[in-house]
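J.: quick one, fold the following:
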Amino acid sequence: MKNSLIQKYNVPGPRYTSYPTVPYWNEAEFSYEDWVSSFKKSFIESNSAEGISLYIHLPFCESLCTFCGCTKRITKNHSVESPYIQAILKEWRLYSQLFDEKPIIKEIHLGGGTPTFFSTKNLEDLINGIFAYANKAENYEFSFEGHPNNTTHAHLQKLYDLGFRRVSFGVQDYSEKVQKAIHREQAFHNVAKVTFWARAIGYTSIGHDIIFGLPFQKIEDVVDTIEKTKSLQPDRLAFYSYAHVPWIKGNGQRGFKDEDIPKDNEKRILYQVGKELLLKNGYHEIGMDHFALKTDSLYQSFKNGKLHRNFMGYSSSKTKLMIGLGVSSISDSWYSFAQNEKSLTDYYQLLEWDKLPIFRGHLLTDEDIIIRKHILNLMCQFETSWDNSSTHFKEIPRVLEQLREMENDAILIIKENGVQVTDKGKAYVRNICMAFDLHLKRKAPETALFSMTV
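T.: The predicted structure is shown next:
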């Protein structure tokens, strides 16, 4: 039965960092002016009430990791740092001119690329430059992604001094064979060193990212990685499926053969073994692919029903407005999405013209907003309901047809006006969300768009 479920539900599907997903954005109906109007509306509604979030994309890496699906630029030339920081600050000043009042920043996340590619001086200039035009919320949360091989004690100390209290380190897998295949060779002692440094400095949430389904990865590799992880006791973990999408990222994900990648039941066993070890070691499942200790804010947010998910991933608090700064970043006003230019040259050019570097976006319809609520509920709380006008939509009978089949497979329970994901169904939450995805139902993709759900 377990094998048949994997065969049945292992289909291409979105990860739902947004709804609608990017391939279904209605770019033809979107304009620069629409985004500015939407952004202003959201700012007025949210700034004083909850503050805003910033995602800052720092795209540079010294070497290419072949598992990575992010927008990045590979270089060892660190002279690119300062011009890029100044460009981000120019973008932020352009946004600041649209504010009716000084923004209150609740969240900042530095992603990449490799944020610790940048010197401590440039990171300090970045954060100080942001707060030349903004204030911190009382309960702010600043986080960044660190590469264990190049995150120094000085990086950790400087970012701590600037208000950062959460850091996540990319581990992926400790097997030398797997690391060589994905071009991410890093010793366990490098991860241990930066984890101990962060804890000693005073970081309150330290995360590790682990991937299952990597080329050449075996059960013993997952067990070894999690046992080593247990010894370091990170506060939270992302344990997620490798997304093999070479048709999107080109040769960057062709450093190994397709037959080297675990598939279907073999891959699901890697997940199952890893999940059971994490639960055994005191971690609790939080949303999709995430685990946390009871002492971590992500767990507390999940238990209190306040967990949120956006383009930054899972967050312990919700802000209606998230501004993405930097090349390829995506902004979210709740009413619309807007993505920055992916080309560094085009990004710089638009900023020189004193224009926000946006090249596409989507205006959410009333229906989009309702479906988005359901998908967020499923992703963040493993349940959703449609018992009032703000969550009801006319296609519910059609969705229920698919949900009943899933109920027969024991991956969810249908209630009078809602649905609850079972423990077995948590592994298939992407598939459950797909049942609500009206854009996907109306127009199935004709070419490869998404990674496999299992």
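J.: make it CA atoms for all contacts and neighbour counts henceforth
T.: OK.
J.: can you tell me the helix or strand for Val399?
T.: helix 396-408 (DSSP states H and E).
J.: who does the helix or strand just after that helix touch, helix- and strand-wise?
T.: Downstream of helix 396-408, the first helix or strand assigned by DSSP H and E is strand 412-415. Secondary-structure packing of strand 412-415 (3 or more CA pairs under 8 Å, 6 or more residues apart in numbering; DSSP states H and E): helix 396-408, strand 418-421.
J.: one more, so I can put them side by side:
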Amino acid sequence: MKSLIQKYNVPGPRYTSYPTVPFWDDATFSETAWVANLQQAFSVSNKTAGISVYIHLPYCESLCTFCGCNKRITRNHGVESPYIDALLNEWAMYCKLLPEPPRIAELHLGGGTPSFFSPEQLNRLLSGIFSRALPTESPDYGWEGHPNNTTRDHLQVLYEFGFRRVSFGVQDYDPVVQKAIHRIQPFGNVQNVTDWARQIGYTSISQDLVFGLPFQTTDSIVDTIHKTLTLRPDRIAFYSYAHVPWIEGVNGQRGFKDSDLPTADQKRQLYETGRDLLELAGYVEIGMDHFALPHDSLYKALEAGTLHRNFMGYTTTRTRVLVGLGASSIGDVWSAFAQNEKNLDTYMSRIAAGELPLLRGHVLDDQDQFLRRQILAIMCTGETHWHLGSWSKQEWATLRDRLHAFWLDGLLEYDAEGLRVTPAGRPFLRNICMAFDERLNYAQPQTRLFSQTV
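T.: Here you go, the predicted structure:
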């Protein structure tokens, strides 16, 4: 394993989409193209599966130095109301483009810190969303709460709108690690919000842990996992820390030195230690970096072969339309992507001017869509299938050469009809998907775009 880590620990995408954002071709994209693709996908999706909606709530009261999300740090809660107004105006613009009220099958509030917003403002937001939309019969609604500022009222308000999933960011309980990442929260706070969520009736409570953080040790991972297991969350996201301080907007990651981070081998050991403890406690590894108990819908989706992956990560709901609202949010209608303005002030000003605040996007050609299906299947199920006629002779020769190296290392099995990732290959899912990533392989970027794969 040590030699494989040294061989395959390279920068690589997490494949929440294909093509990945750095390789979008803006020349193919326009607002007109985005709207046309949205309307076509909506006509297929809304009556059958409904649509998905992601709402980005970017404000945080303090900077967590491990975070790579788009956010703005402030203690001024006067920003809440204007931002909610902007979100509702953006939603109204989208609804005017659609021939009938949307049916929302999947809804997620992310950030930033959604619990930065008061329960009253979240109630106003969701009342406005559902004034123009309906829920499907069995919706999947979730949100992200900070254990230090999530109140019982937050949980209750969102529950009344149909939210049954909540994830709490824990990261690590070690005080040295917490100080380094500027995320100080006692176990008691996590226990309180977990208990409240269960008492109210949430059926899927998740806790987010991170491995590879500065000063993290095997002992701290063991202690964090043991504390987490006493609360028995239904899901656990055990994320790899993505160290990307060169990316604009995440300069908080320069709050510690590279030498404070575990090496690649040490980082992998942290993951394997945590994974073994979770599996011993009855959790099942799902896709990449996720675990769930057998009663949870994420595990059931894995067993049923319906697990999906999009910009919100692994989900149990597969719709053809994902509308992204808020600064930096990304929409996905399978044949096209669109991202909103990242800069919060620019986003707000464009909404005020009555414009869709689109920054960039990509319209997928036939090859993009074919490769997207292969990568999505590998990320969700660990295998994929095709007909040899799907590839030209040269394409198949190139892919075969890329896959053969993984086969020699025992990471996958493949033939002319498809491939299957072996148990030894699970840590290298991202690398295997890179073999299919024609836009990445063609561009051969000379600058760092992604975090390390291990």
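J.: strands along the stretch 151-300 of structure 2, start to end?
T.: Using DSSP state E, counting those that start in this stretch, the strands found in the stretch 151-300 of structure 2 span residues 163-171, 204-211, 235-240, 284-286, 290-292.
J.: dump the ones you listed into JSON lines; add distance to Asp437 of structure 2 as well.
T.: What follows is the strands of the stretch 151-300 of structure 2, written out as JSON lines (distance: least, CA to CA, whole Å):
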{"stretch": "strand 163-171", "distance to Asp437 of structure 2": "31"}
{"stretch": "strand 204-211", "distance to Asp437 of structure 2": "26"}
{"stretch": "strand 235-240", "distance to Asp437 of structure 2": "21"}
{"stretch": "strand 284-286", "distance to Asp437 of structure 2": "22"}
{"stretch": "strand 290-292", "distance to Asp437 of structure 2": "23"}
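J.: mean neighbour count and distance to Phe42 of structure 2 added to the ones you listed, as JSON lines?
T.: Formatted as JSON lines, the strands of the stretch 151-300 of structure 2 follow (neighbours: other CA atoms under 10 Å; distance: least, CA to CA, whole Å):
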{"stretch": "strand 163-171", "mean neighbour count": "23", "distance to Phe42 of structure 2": "23"}
{"stretch": "strand 204-211", "mean neighbour count": "23", "distance to Phe42 of structure 2": "28"}
{"stretch": "strand 235-240", "mean neighbour count": "22", "distance to Phe42 of structure 2": "31"}
{"stretch": "strand 284-286", "mean neighbour count": "20", "distance to Phe42 of structure 2": "29"}
{"stretch": "strand 290-292", "mean neighbour count": "23", "distance to Phe42 of structure 2": "30"}
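J.: nearest to Gly418 of structure 2, out of those strands?
T.: Closest to Gly418 of structure 2 of the strands of the stretch 151-300 of structure 2, according to CA to CA: strand 284-286, at 20.8 Å.
J.: mean deviation of the closest one from structure 1?
T.: When structure 1 is overlaid, strand 284-286 of structure 2 sits 0.6 Å from its aligned residues on average, using mean CA distance after the TM-score superposition for structure 1.
J.: pull the distance from the longest strand along structure 1 to the chain's centre.
T.: For structure 1, the strand that runs over the most residues, judged by DSSP state E, is strand 135-146. With CA atoms, centre = their mean, to the nearest Å as the basis, strand 135-146 of structure 1 stands 16 Å off its chain's centre.
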